[in-house]
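>>> Structure here, sequence nowhere to be found:
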């Protein structure tokens, strides 16, 4: 799904899939205990259109990868925090 949503080279580093695209200087995705984890680093000075494109692609990727909309992911995150 990373390759589908981000036209960039995807590398594997220590069990994490990583790429650099648009406003992301680095995006890493991995699975830990059946949960998808994401770590991102934003580059500085990206143009507004690049930021908007990167953000749109990221939202689509997250929805396709998890099967949940942004609203549903927020509700699950809140539930996980309250249960911890």
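Here it is on my side, so go on. These numbers come from a predicted model, not from an experiment.

>>> can we go C-alpha only for contacts and neighbour counts from here?
Noted.

>>> contacts for the host helix or strand of residue 51?
Using DSSP states H and E, residue 51 falls within helix 48-66. Residues from elsewhere that reach helix 48-66 (CA atoms under 8 Å, 6 or more residues apart in numbering): 1, 2, 5, 6, 21, 22, 23, 24, 36, 68, 69, 70.

>>> Turn those residues into JSON lines, columns for distance to residue 48, neighbour count and secondary structure.
Below are these laid out as JSON lines (distance: CA to CA, whole Å; neighbours: other CA atoms under 10 Å; DSSP: H, G, I helix; E, B strand; the rest coil):
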{"residue": "1", "distance to residue 48": "24", "neighbour count": "10", "secondary structure": "coil"}
{"residue": "2", "distance to residue 48": "22", "neighbour count": "20", "secondary structure": "helix"}
{"residue": "5", "distance to residue 48": "19", "neighbour count": "16", "secondary structure": "helix"}
{"residue": "6", "distance to residue 48": "17", "neighbour count": "17", "secondary structure": "coil"}
{"residue": "21", "distance to residue 48": "14", "neighbour count": "17", "secondary structure": "strand"}
{"residue": "22", "distance to residue 48": "11", "neighbour count": "21", "secondary structure": "coil"}
{"residue": "23", "distance to residue 48": "9", "neighbour count": "23", "secondary structure": "coil"}
{"residue": "24", "distance to residue 48": "13", "neighbour count": "19", "secondary structure": "strand"}
{"residue": "36", "distance to residue 48": "28", "neighbour count": "12", "secondary structure": "strand"}
{"residue": "68", "distance to residue 48": "27", "neighbour count": "13", "secondary structure": "coil"}
{"residue": "69", "distance to residue 48": "24", "neighbour count": "14", "secondary structure": "coil"}
{"residue": "70", "distance to residue 48": "22", "neighbour count": "14", "secondary structure": "helix"}
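
>>> A further structure is provided below for comparison with the first:
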């Protein structure tokens, strides 16, 4: 499970989450407060907002082509950047800091 913070000015609300899921991935299912997406190389992407943070669980399909995997990563990164305000590079840097501080 991954945990993402929101940059100042980016609201951690379900309406935005739902809107951006539709924009980037198309369809989704809702299981309580958890949004479930199936897209490209992701068999299942589970997203929810709790305590002003985004939580994500992913289950990937290892049997997809490289093209599908690359396209899936690009769409996922664009989605996260638009939702949280942090680029992939900034998110990686924050995760690295968290790991080092443990």
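Good, I have the coordinates. Fair warning: this is a prediction, and the values are worked out from it, not measured in the lab.

>>> Mind checking the TM-score on these two?
In this superposition the chains share a TM-score of 0.85, using TM-score structural alignment, normalised by the length of the first structure; 82 aligned residues with a CA RMSD of 1.5 Å.

>>> returning to what we had before: what inclination does the very next helix or strand once past the helix holding residue 51 of the first structure have with respect to helix 48-66?
As assigned by DSSP H and E, the chain's next helix or strand after helix 48-66 of the first structure is helix 70-83. Orientation of helix 70-83 of the first structure against helix 48-66 (axes from the mean of the first three to the mean of the last three CA atoms, to 10 degrees) gives an angle of 60 degrees.

>>> To what extent does stretch 52-60 of the first structure diverge from the second structure after superposition?
With mean CA distance after the TM-score superposition for the first structure, stretch 52-60 of the first structure departs from the second structure by a mean of 0.5 Å once superposed.

>>> Give me the buried positions along that stretch.
54, 57, 58 (16 or more other CA atoms under 10 Å).

>>> Closest one of those to residue 75 of the first structure?
Closest approach to residue 75 of the first structure among these (CA to CA): residue 58, at 18.5 Å.

>>> Map the closest one onto the second structure.
For residue 58 of the first structure, the equivalent position in the second structure is taken to be residue 76, counting by TM-score structural alignment.

>>> Compute the number of surrounding residues for residue 43 of the second structure.
Neighbours of residue 43 of the second structure under the rule other CA atoms under 10 Å: 14.
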